[in-house]
Every structure is written in C-alpha cells, then in structure tokens.
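In: The sequence and its predicted three-dimensional model are supplied below.
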Amino acid sequence: MEQTRAFVMRLKMKEKPAQLVVICFLLFIDGFVAVLNCSSPTRKALYHALEKELLPIKGVLPRNNFTESLEVTISITVVGLLGVDEKAQTMTIVIWQILEWQIEGLSWDKDKCGAERLSIPREMLWVPDVQIGEFMDEDISPKTPYVYLHNTGYVYDDKPLRVVSSCRLEIYSFPFDVQNCSLTFGAYVHFASDIQMIQGATAEEILEESRQVIATNGEWELVGLSVTPFTLALQESYSEVRYDIVIRRRPTIYVVNLLIPSCFLVTVDLFSFFLPPHSVDRGSFKMTLILGYTVFLLIMNDLLPVTGETTPLINVFFCLSLALMVASLLETVFITNIQFSSSQYSAVPKWLSILVLQYIAVVVCLPPKKKSNRVTVFLNQNTREPAMDPNISSVSRSETFSSDETSVKPPPTPPIPLLPSAHPEPALDELKRLSRDLTAIRLQIDNHFKGTNSSQEWQMIGMVMDRLLFWLYIIFIIASFITIICIWIWNNSYSV
C-alpha cells in the first residue's frame, strides 16, 4: 500500500496523462481486490487466511457492487435413468449438477500460499440457493461437503442429485412412447437482479458426456437434450435455465409379453371360423379362448400404465380384441340356434332379407344359394286309396299319406299280372301298404333336409353374418399390425 502511494506521488510530480490512467487502475485494484497474505506457502496457512477472510461474509452475496447481479454458471450430466411412474406422473433420474461462480475481491498468490486451488467446506463460503422447480420428493443422494476454490476467487461446486421430478407423461403410444421431461434450475429466493443463471456446456456436449457415463441400461434410454435460458416474470423476475430431457422406452419386453400373446389368441379365434357349426361345438372352443384371454389380461395388468387423462392405444387394442371374441361367441350361438331351430321361426322380414342377402352377402363375397327345385315322385297304383297327409310325423300301417304341392302323380300303370296263388288279394294289399310307407318315409326325410323357404333364408343370413365377422377379424388384425409397425418405426427413428 505504501509502495503504491509513493508511486502515485512520483507520477503526480511528473503530471503525465497516461500515467494518471495507470494510477486510477492501481487505486481500483487496491480498493476492491483483497489479496490474501499467507504466513507461509502451506495449505494450513492458506486455510487460516481464507477462514479469516470468508467466514465474516459467508452470509451475503460475494460481490462488491450491489447494482450488478452475480452470474452463476450451471451444467448437468445425466448419469442414470431410474424410471418413470405413469400413475404419479413423475420421473426419477440421477444427475451431476455443476455450479460455478466468482467471489469478487478474493485472490491469492499461488507461489506465496503454496496452492492454486483448495477444497474447502461449504460452510465456509456463500453458496447459491439453486433449486429444481419440478422437485417432487426428498433428495436422498449422497452429500458432498466440499467445493473447490481457485486462487482467482473462482468456485467450482459439483455434486450428485437424485431427482424425482414432475413430468407430464403422454402414454397414448405405450409401449412405443417418447417422453419429454423438464428440469428447471433457478434461485429459489434471489431475484434476477441478484443472481443471473448462465448456461454452461452446450446441449450437444451434455448429451455426449451423458451417453458416455450413463450407468443404467433398463427400460428407458436417453435420446435427446436441449437447454433454454429464460426469465420467469412473476411479481419479480427470476433467472432460470431449463433442461428438456427426452427419453425413450425400450418396448421389447412389452411386445414379447403383451402384444405377441394377444395376437396369437386373436389369430386362433380367427381360425375357429373354419369349424363347421352344424357338426362341431364351436361355442365351447370360443368360450375357452375368452376365458384364457381374460386370465392373460389379469396376469399382465401390472405391466399396463394407469393414468386418469389418456387411454393408451394398447388398452384400446386389448378391449377391441376381447369385444371381437365376445361378438364371435354370440354369433356362434346365433348360428347354432338357426341350424337347429330355424324351422320354428317366422318368415324373415323383407328389409332384413334385402339388407343381408342382397347387399352384405355381396360385400363379403358370399352369393345367395339357389332354391332347390327337387321334386319328389311316388307311385300310387290304386287311385281309390285315400290321399296321404304331407304333415305326417310318424309312420304307421293304419295311416294314409299324400304328396306335397310339388309332388306329381304319374298316370296309373297297368296291373302287374299276379302269379298263380291261392290267395292273391292279401299279398297285393300288403305290397300297397309297404309302398305307401316307403313313400311317406321318403317325404319326411326330404322335407327334413330341404326345409321350408323361411328356414333356408334364416340359415343363409347366419352364413352371411358369420362371413362378415370373419372379414372384420381380418381387417382388425391387419390394421393392428400396420399401426404397431408404424409406431415402432417412428419410435426407433425419433431424434431431437
């Protein structure tokens, strides 16, 4: 100090303008820079000098001019992606937080004090109150009690943080979803006029370093990161830096455990349409599939995300698959009932017949069957015999029968000469009765297989509805596969 004043007096005597500028600079340095005086070039002497200098002012901002803000530089490195809770809408990650700031007016000579930098306890100096705005839980990461202090007054603070932050999760495309979660760093109390947050490393540098040191290889992977410094304007302005962390879910476990088994069960139900309903109990087979699919969904329910805002697309897929299975079971019951009870139905409504047999049948490539023109012919040699009843339900020797409306009565044939016998008339009567019985049996069998026009229409409607549901199954499976493949490709090609 005395040497400086002597130098100033000599310059004043010479009165040179350039030297006056040097005088002012030296006075400024002498008044605002506190150079530590170490008694010896040892760390112990430096520590005592710092303790004497820093402890009295550790409770206030380390700046000489209160009209200027203190610049705090921040950088982060993502070292772990622990998981995402869709129900609580939170993300859990582990990061390294690096804060850097300058203590104005503090410096020392590294040669006289014996060290260029020194690790000192946090309690010895002022530390900025930088917090994460999205913090949702207590930080349980290990504490680092020391910071680095350089001989120029530069402070380097690096510490790990286990962050449980709130995040607006979009799970519509689960399990092929990509999430964008933000971490906003800023002073909790100090305004922008007191502390100014400055971005440190660029987003590309942070992303590259994070990919090199990331320690987890679980369900999520880091795919992108961006940094945005901004000022939050409330009643007062707050300086903040926001990091947008983009993470992507690895969908393999969900494809193997959820989608593929579900597609297998739906495909098996699709092939069950090839079972003939008139000879195989298709309903029992489909009911077994529905029970198996329900048990599968109950077991895998824990793997599905639960939120109150949006419904994942995979949940819609499972619901539609179950709905189609139930619809196919009901359709099988309808067809089975038609096969065995259509003769008791009333005539098909005209509008239903036109809609199903003329329009839907063409759409599903199932043209209506032509009506049978089969004619049943029987012989009745004795026109004097009573006519036969077409509605007969049993055969008896004492009953008489006649043909239906489509039966044609041929002309009487000439009598067959009988062999000489003692009693020809009883034999001829027996043959006539046998002929009537055989004709009645033939009529009953023919009416049973041919059925009435009404029952034929009902059976045709059942076949059309069966084919319609079969094509709906195929369309649903194709659309589901195309959607899954497209979303998976988009998920793998995503980049910031």
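Out: That came in fine, so what should we check first? Numbering: from 1, shown residues only.
In: contacts and neighbour counts: CA atoms only from here.
Out: OK.
In: Return the distance of the lengthiest helix in the chain from the chain's centre.
Out: In the chain, assigned by DSSP state H, the helix with the most residues is helix 453-492. Distance of helix 453-492 from its chain centroid, counting by C-alpha atoms, centre = their mean, to the nearest Å, is 24 Å.
In: here's the one I want to compare it with:
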Amino acid sequence: MSTWITIVLVCLAASCSCASNCTYYNLLSHLKLSSSNYYLANFRPVKHWKQVTSVELYLLLFGILQVDEKLQTVTTHVWIETLWKNDFLKWKPSDFCNITQFSIPKSMLWTPDINIQEDASDSGSIQKSNYLTVFANGMLKMTARQRLTSTCTLNLYIFPFDQQNCNITFSAMNTHDQAIQLGTVRGDEYITNISEQSMVTHGEWSLMHLEVLTNVTSGEKPKISNLIYKVTIQRKPMLYVVIFIIPLCYLLVLDVASYFVGEGRGEKLSFKITVLLSISVLLLILKDMLPSTEDNLPIIANFCVGVFALVGISVLEAMLVSFLVDLDDKCGKKLTRASNKEVHPDKLEKKDPVKEKAEGLPVQIGPPSEREQLKLFLQEVRAAQQEAESVANAPRPKRFRRVADIIDIIFFIFYFCTVGIFLAVMYHTWIPSDFFT
C-alpha cells in the first residue's frame, strides 16, 4: 500500500514540476537570463574563441522609391532578417511544455555589428525591432525594415534605356572574418521571386534580378567578411520617348520639310528659328534631368546637340539664301531705274507739227487736216512701242537668285542625307533591340 502511495506522490510531484516549467520565467531561469548576464550581453556567444560565428542575412525588397541621377543615390524599401547561433541558449522543448521560441530585449544578448556600406539614409528611416527571437536550437533572429538610401554609381550613357546595377553590401564593422562569416538564408531565384511578389511600388523602374555574392572579403589583414546583394533594375523609358525623343525627331522632320516653303516674306526663316527655339526648350528640360558630367556624355545629350547643330546650320543656310535673293532684287531695281531714265517718255523729243510746217512749209491757218492728225497718232504709237521695247530689253541680272537656288538645292540634298544617316546611327547605337518586342 505504501508503494502505491509513493508512486502517486512521485507522479504528482512530476506533474507539478512539469506544470511549473510551462512558464517563460522558468525557461529564462534555466538559461540564466532572468537577471543581467554580462557575458551573454557583451561577448560573442561561442564556447571556444576560435570558433566562427555564422551570421545569415535575408534581404527582401518591398519597393523602389526613387533614383536620383544627380546625387547618384537609390532609395528602396527593404526588409532585413539577421540569424546567428548562440551556443549557450539551447533547451529541450519537451522539458518546458513544448516552448520552441520566445522574445527577449536586444540589450540582454550580444548582437552582430552589421552595417550597410552604401547606406546614406538618416537614422529616422530605420525601424529596428527592440526584441530578439530565441529558438530552442540556439538560433537568434533580429528583424528590421528600412527606407534605405544607398549610393550607387549610375551609368546613364544610354538614358532612358538604361539598366542599373547597384550593390547593397553588408559587412561587420569591427570583427574580422575569422570571427564572423556572413552568409545568406535563401538563393538568388527565391529572393528575386519573393521580392517581385512583395513589391508594393516600382516607380519608373522594374526589378530584373537580385544576385547574392557570398564569401567576399575586403581590407588588409585581418580581412572583413562581406555579403553583397547585387540589385539589377531597369528603367521604363516610354514616358521619356513620348515627351522628349519623339518631339525632337518631329522638329527635325519639320525642319527638313521647311525647304518646301517659299522664300517670300521671310516665312521660311521665321519657321526655322521657331524650330530652333523649341529645341532649346527641350535642352533646358534635359539639363534638369541629368547630372553635369564630362566623363561620359549620354547619348541623349549627343542626340540633342546633333539636332540643335543641324537645325542651326539650316537656319544659317536660309539666312544666306534670303540675303542673296534680296541682293538680286535690289540690283534689279537699280538697273531698271537707270534704263527708265534713258528711255522715259517724258525725255523723248516730241515733234511739234506747227514747228515742222514753219520750217519747211508755209504755215496753214486753221484746224489740221485728217492726214496730219493721222501722222501725229502714228508718231505717238511708235514712241510708246520704242519705250516698251527699251524697258523689256533693259538688263535685269538674276545671277544672285540663280546662285541662291543652286545653294538651296545642293544643301537640301546633303542635309536630307545627313539627317537620315544621323537618325540611323542614333537608332542602332541607342535604342535596344528588344524595345519594340
């Protein structure tokens, strides 16, 4: 009987102890975390100092907020998880009512000093959790989300058809690679797919690929372990094509078509100057979009300069042709006036029939006969005919107008060929082959 009583008491004691182990307090007491532990909070949690702590990072891209070409920065919204192992924080879940994890303030445990080398954001954009998640196998997880502004060397040579490669480099600030090794939890394809599914905003960019580079060290001995996330993004160029490239091409075509406008009243020259001013406005817009750099001038800047130069030369040619036409008209007017002075009807000597009769015939008193009136009429007709012939046969030089026409035709042929070659070269060197697919 006493044996059965002993067994029952033992079972009751075990059940009571099991029930008491179902609290976090008993688990923290078992792990010696119920009070301040200086060692666990300040030293790397390994049983041997030569043991390497493997820190695994998981980056998730939530959005591409802004790309600043002038400041050479990229602003993204990221989620970062950091995992590492603590050799002193392990327990059997079965001993504590299947407790597999719990949260604890970060100040109570050691955390790796990992930073992002390209980080240029302010401290207010970082939202780090004040707690760590501790798992039964000794793994610890720290989470953070951040509006990350990172520096990136942007290659704008084929803007707006550019594709940028920006690195997000994680590294330990004061710990060499013999103590901390950085790695990743997931592979490239998984991270890329999850980021595309979780992307909230793209802006004018689309995510192409996320590549993870591990086992990268930098610096002199002792070397520091780095983990690089290579983010590949591509710009959506359609808006720039519609509001910038197509208007430039259209203005260039209008300038070519202006050669079919007549030279009268200066309409052709004024039209070309209007086209040139429109291109100047587009150049001012381009100046606000791109950074000032002389190392590698973008193709779009070369395109604008080429269009501006072609239209400028066209304006100069129109001014030359207009000058030659005006010069020809002025010379023609001067020569016409000189010829009119020589054969002007007022200067022609009019014959007085009374004087003629007085010189050779006796003067007849009374009205002239019909024969004499007919002679006077014939003399006036001959004088008018001589005047008309002299004006028609007067020299009116048109050599300047002919020179202007020849210059205009030759320049139009060369200008048309140059514009065609220029647009073809721009198309093959600038626009990607898959743009229209």
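Out: The structure has been received and is ready for your questions. Just so you know, these numbers come straight off a predicted model, no measurement behind them.
In: So which bits of the longest helix of structure 1 are buried?
Out: By 16 or more other C-alpha atoms under 10 Å, the buried positions in helix 453-492 of structure 1 come out as 454-470, 473, 476-477, 484, 487-488, 491.
In: Quick one: map D122 of structure 2 onto structure 1.
Out: If you follow D122 of structure 2 across to structure 1 using TM-score structural alignment, you land on E138.
In: for K141 of structure 2, same thing?
Out: Matched across to structure 1, K141 of structure 2 falls on Y156, judged by TM-score structural alignment.
In: In structure 2, where's the longest helix?
Out: helix 299-342.
In: what helices or strands is that helix leaning on?
Out: Packing contacts for helix 299-342 of structure 2, counted by 3 or more C-alpha pairs under 8 Å, 6 or more residues apart in numbering; DSSP states H and E, involve helix 246-257, helix 267-289, helix 370-392, helix 399-430.
In: so can I have TSV of those showing distance to T232 of structure 2?
Out: Shown next, in TSV, are those (distance: least, C-alpha to C-alpha, whole Å):
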stretch	distance to T232 of structure 2
helix 246-257	28
helix 267-289	21
helix 370-392	79
helix 399-430	20
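In: do you know which of the ones you listed lies nearest V307 of structure 2?
Out: Nearest to V307 of structure 2 among those is helix 246-257 (6.7 Å), distances taken as C-alpha to C-alpha.
In: next one: the closest one to chain centre, how far?
Out: 21 Å.
In: corresponding residues in structure 1 for it?
Out: Counting by TM-score structural alignment, helix 246-257 of structure 2 sits on residues 260-271 of structure 1.
In: Tell me roughly how far that stretch lies from structure 2 on average.
Out: Here the mean offset of stretch 260-271 of structure 1 against structure 2 after fitting is 2.3 Å, by mean C-alpha distance after the TM-score superposition for structure 1.
In: Around A318 of structure 2, count how many other residues there are.
Out: Other residues within reach of A318 of structure 2, judged by other C-alpha atoms under 10 Å, total 24.
In: Looking for the alignment partner of it in structure 1.
Out: Using TM-score structural alignment, A318 of structure 2 pairs with T332 in structure 1.
In: Quick check: closest non-adjacent residue to its match.
Out: In this structure, T332 of structure 1 finds its nearest non-sequential neighbour in G283, 6.0 Å apart by C-alpha to C-alpha, 6 or more residues apart in numbering.
In: re earlier: who's the closest spatial neighbour of the match of D122 of structure 2, skipping the chain neighbours?
Out: In space, and not counting its chain neighbours, E138 of structure 1 is closest to V164: 7.9 Å by C-alpha to C-alpha, 6+ apart.
In: Which strand or helix spans that neighbour?
Out: Assigned by DSSP states H and E, V164 of structure 1 falls within strand 154-166.
In: corresponding residue for the residue nearest to T332 of structure 1 in structure 2?
Out: Aligning on TM-score structural alignment places G283 of structure 1 opposite L269 in structure 2.
In: Contact partners for its match?
Out: Contact partners of L269 of structure 2, counting by C-alpha atoms under 8 Å, 6 or more residues apart in numbering, are V315, A318, M319.
In: All good on my end, thank you.
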